[in-house]
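Enquirer: Need a 3D model of the following:
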Amino acid sequence: MSTGSPVGSHRVVSPAGSLPQAADRLDPDPEIADDEVRVSVERLNLDAASYRQLHTKHGGDGDAIRAEVLAIVAERGKMQNPVTGSGGMLIGTVDAVGPRSPLGLKPGQKIATLVSLTLTPLRITDRLERWDGRSEQVPAAGTAILFGRSIAAPIPDDMPEALALAVFDVCGAPALVRRVVSRRSHSGPTVAVLGAAGKSGSLSLAAAKDARAAKVVAVVRDQIEAAQMRRLGLADEIAVADATDPLQLSRAVNEALGGRGADVTVVCVDVPGCEHGAILATATGGTVVFFSMATSFPQAALGAEGLAADVEMLIGNGYVPGHADYALHLMNARPRLKELFTARVGKQD
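Expert: Sure thing, here's the model as predicted:
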């Protein structure tokens, strides 16, 4: 190949004129253009919303889940769940670097891709035979292609690969939470994190504390998760509520915050139907950050209008400059947070 488009449009098979994320199919040919990088794939990490949808659809049947993931990749040349529209990310070893690649990567370097699998040309060569279909992390062999505007990070030497992958998968969340909360720090903002016991949720709690939020509320679904949050020690208050029940959620957050909504509400729940509750749980003039691929943005926009809610709504796009380093900093600074992630990865493996 000659030099390709830095955004990967030359890899789009259909429809013509679309970018890789919106494309129906990509060309995963392992031959690289002058500005591309080929990665030898070692492990995929399916995003939580995508894996939950597949798990629910197939009733937890690992063989059926594996077969569908293989079919998606074979059909689309990338991993993009057709229901949720989401993908995940991967780790692997740099196999080849085009002479005009601006990414600064070198052959033999172990990396995590920080761009979604929904726009990454991907080829699977081992039929995912080492994966039982019962976890988000997928041992795999194959090749993936990075473009001139892709993002990747070296795997830290002092962290197990599976743990690093779990952290990098959600590293955009804490970085954006820090930015949003810091901008309001003069007024002592309160923060509510929905889905606080998950990966992105727990890191968002840490980021809110790091940004000097006046009060942080962890919203969890049951007493088991509440106990985990108490041990983690990153929340000033813990509220147990169903995030898909708008009135219950709003009451729980208001009670935790002394009768008012949160200045910043962060949605990290990997199931649909949390939009209206998040809006109701947010104070007038506050901000809702949606960090779940299960979010329906039409529901969020129309819901805010219908509720006459004067709130700013942000889409967490997964990229903030320095997001990978910041997530690693939070992990290394808080041993109990690392323990939480390690336990979760251990259950998946």
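Enquirer: hey, let's count contacts and neighbours off CA atoms from now on
Expert: Noted.
Enquirer: now the helices: where do they sit in the stretch 201-349 of the chain?
Expert: With DSSP state H, counting those that start in this stretch, the ranges of helices along the stretch 201-349 of the chain come out as 223-232, 246-256, 275-280, 297-306, 323-333, 335-348.
Enquirer: As a markdown table, those helices with distance to Asp24 and mean neighbour count would be great.
Expert: Listed next are these as a markdown table, based on distance: least, CA to CA, whole Å; neighbours: other CA atoms under 10 Å:
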| stretch | distance to Asp24 | mean neighbour count |
| --- | --- | --- |
| helix 223-232 | 38 | 16 |
| helix 246-256 | 35 | 21 |
| helix 275-280 | 28 | 26 |
| helix 297-306 | 21 | 14 |
| helix 323-333 | 29 | 18 |
| helix 335-348 | 30 | 16 |
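Enquirer: export these to JSON lines and tack on distance to Trp131?
Expert: JSON lines is the format used below for the helices of the stretch 201-349 of the chain (distance: least, CA to CA, whole Å):
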{"stretch": "helix 223-232", "distance to Trp131": "27"}
{"stretch": "helix 246-256", "distance to Trp131": "37"}
{"stretch": "helix 275-280", "distance to Trp131": "33"}
{"stretch": "helix 297-306", "distance to Trp131": "33"}
{"stretch": "helix 323-333", "distance to Trp131": "26"}
{"stretch": "helix 335-348", "distance to Trp131": "11"}
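Enquirer: next up, for comparison:
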Amino acid sequence: MPDTTASPVGLHRVLEPLGVLPQAAQRLDSRAEIWPDEVRISVERLNLDAASYRQLAEAHDGDGEAVKQSVLRIVAERGKMQNPVTGSGGMLVGTVDEVGPESPLGVAKGDRVATLVSLTLTPLQITDGLADWDGRSEQVPAKGHAILFARSIVAKLPDDLVPELSLAVMDVCGAPALTARVVRSYVDKGIKPVVSVIGGAGKSGSLSLAAARDAGAARTIGIVPFQAEAGKLEKAGLADAVALADARDPVALLKAVEQAGGPADVTVVCVDVPGCEHGAVLSTKAGGTVIFFSMATSFSAAALGAEGLAADVTMLVGNGYVPGHAEYALTLLRDEPGVRELFEGRLAED
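Expert: Okay, the predicted model is just below:
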């Protein structure tokens, strides 16, 4: 590698513009040769985040081949998978191919792992042209390599779950961990909160409902846009009440949450479409908390909307990392049959 000092956060892999962190970079150096504190992963499967995949699919009118070519073009141009419209990426699973002698990540060659950091900051090369992907699902069979830095996060894949299921869970494992933390903060103050999860039948939403109940919520409300999803969520038994509402319609969302037992003390936004900020704020009790766990969120719309509504709510950005988040999400999957049923159902649809 070039005669330069490796940075634990990956600054040495930034090609353009210099001086920014890898996530903010336009281009990364994705060459396979590693620095002493890096790890190289042989890629098996990517998981595009929901907002990014939806944007690509809609931009190409559902043309899977066009979506595939867009992903290949992004990775080739940027040295990473970062949707230029949504700014988001996803994560991946693969096998550890080489470990630098100074790497602190605790993995060994041959370990099957999931990266718990975003593809938006992970140097990536694809070598098979995504030949085994039809462009019609978030999970992407792929061959190539990815690079992890000293401050990356990685987890070994559990032996009792198929890789596709592990990948789907670990892709959203920050949501249930943060939801549980917030709910416990209420319980610790003697308040058993009402928790509303917008997008409750999705991956992050179903885990967040399970986490809220596990952490001591008094009542859980799952918000979904379609009757088919309401039926799936009711069957899963993860919510005390399931309500139909378009989360982009603030008044309709408020009414749905109130009829289901709200307003909510804690609202968790887990949908992959823009325009849900005002409804989330409006349907949250004064003094409550809104957790935005969607890459489709406009944080300026959330902040200005709360101001315009004179809403005294705390707004949190789910950053995808809470200590122990992967283990906690996998535990919820194993312990809650409804969560597993929803995840396996979505995988079967893909």
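Enquirer: picking up where we left off before, point out the one among the helices of the stretch 201-349 of structure 1 that comes closest to Val97 of structure 1.
Expert: helix 323-333 (22.0 Å; CA to CA).
Enquirer: Give me the aligned partner of Leu254 of structure 2 over in structure 1.
Expert: Taking TM-score structural alignment, Leu254 of structure 2 has Ser250 as its aligned residue in structure 1.
Enquirer: doesn't Ala177 make contact with Ser204 of structure 2?
Expert: No: if you go by CA atoms under 8 Å, Ser204 of structure 2 and Ala177 don't touch, sitting 10.3 Å apart.
Enquirer: Counting neighbours, go ahead and name the busier of these two.
Expert: Neighbours per residue, other CA atoms under 10 Å: of Ser204 of structure 2 and Ala177, the larger number sits with Ser204, 29 against 26.
Enquirer: What lines up with the more buried one in structure 1?
Expert: So, by TM-score structural alignment, Ser204 of structure 2 is matched to Ser200.
Enquirer: so which helix or strand takes in that match?
Expert: Element membership of Ser200 of structure 1 [criterion: DSSP states H and E] is helix 199-210.
Enquirer: Next, work out how far apart Leu124 of structure 2 and Pro22 of structure 2 are.
Expert: Per CA to CA, to the nearest Å, Leu124 of structure 2 is found 12 Å from Pro22 of structure 2.
Enquirer: mean shift of the helix holding Ser200 of structure 1 relative to structure 2?
Expert: In this overlay with structure 2, the average offset of helix 199-210 of structure 1 from its partner residues is 0.3 Å by mean CA distance after the TM-score superposition for structure 1.
Enquirer: residues of that helix that come out buried?
Expert: By 16 or more other CA atoms under 10 Å, the buried positions in helix 199-210 of structure 1 come out as 199-210.
Enquirer: Dump those residues to JSON lines, plus distance to Pro156 of structure 1.
Expert: Below are these laid out as JSON lines (distance: CA to CA, whole Å):
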{"residue": "Lys199", "distance to Pro156 of structure 1": "18"}
{"residue": "Ser200", "distance to Pro156 of structure 1": "19"}
{"residue": "Gly201", "distance to Pro156 of structure 1": "22"}
{"residue": "Ser202", "distance to Pro156 of structure 1": "20"}
{"residue": "Leu203", "distance to Pro156 of structure 1": "18"}
{"residue": "Ser204", "distance to Pro156 of structure 1": "21"}
{"residue": "Leu205", "distance to Pro156 of structure 1": "23"}
{"residue": "Ala206", "distance to Pro156 of structure 1": "20"}
{"residue": "Ala207", "distance to Pro156 of structure 1": "20"}
{"residue": "Ala208", "distance to Pro156 of structure 1": "24"}
{"residue": "Lys209", "distance to Pro156 of structure 1": "24"}
{"residue": "Asp210", "distance to Pro156 of structure 1": "22"}
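Enquirer: Pick the one among those closest to Ser150 of structure 1.
Expert: Ser200 (21.6 Å).
Enquirer: wouldn't that closest one be in contact with Phe168 here?
Expert: No: using CA under 8 Å, Ser200 of structure 1 is not in contact with Phe168, being 10.0 Å away.
Enquirer: ranges for the strands of structure 2?
Expert: 14-16, 27-28, 39-48, 90-99, 112-115, 124-126, 139-148, 154-156, 194-198, 219-224, 241-244, 264-269, 284-292, 314-317 (DSSP state E).
Enquirer: mind checking how far the alignment partner in structure 1 of Ala108 of structure 2 is from Phe168 of structure 1?
Expert: Using TM-score structural alignment, the equivalent of Ala108 of structure 2 in structure 1 is Lys106. Here Lys106 of structure 1 is placed at a distance of 20 Å from Phe168 of structure 1 (CA to CA).
Enquirer: More neighbours: which of these two?
Expert: For Lys106 of structure 1 versus Phe168, neighbours defined as other CA under 10 Å are more numerous around Phe168 (26 against 14).
Enquirer: how about the more buried one, what's its match in structure 2?
Expert: For Phe168 of structure 1, the residue aligned by TM-score structural alignment is Met170.
Enquirer: what's the closest non-adjacent residue to its match?
Expert: Ala326 (5.8 Å; CA to CA, 6 or more residues apart in numbering).
Enquirer: so what corresponds to the one you found in structure 1?
Expert: So Ala326 of structure 2 corresponds to Ala324, using TM-score structural alignment.
Enquirer: contacting residues for that match?
Expert: 153, 168, 171-172 (CA atoms under 8 Å, 6 or more residues apart in numbering).
Enquirer: thinking again about what came up before, highest average neighbour count across the strands of structure 2?
Expert: strand 194-198 (a mean of 31; mean count of other CA atoms under 10 Å).
Enquirer: any idea of the angle it forms with strand 219-224?
Expert: Counting by axes from the mean of the first three to the mean of the last three CA atoms, to 10 degrees, strand 194-198 of structure 2 lies at 10 degrees to strand 219-224.
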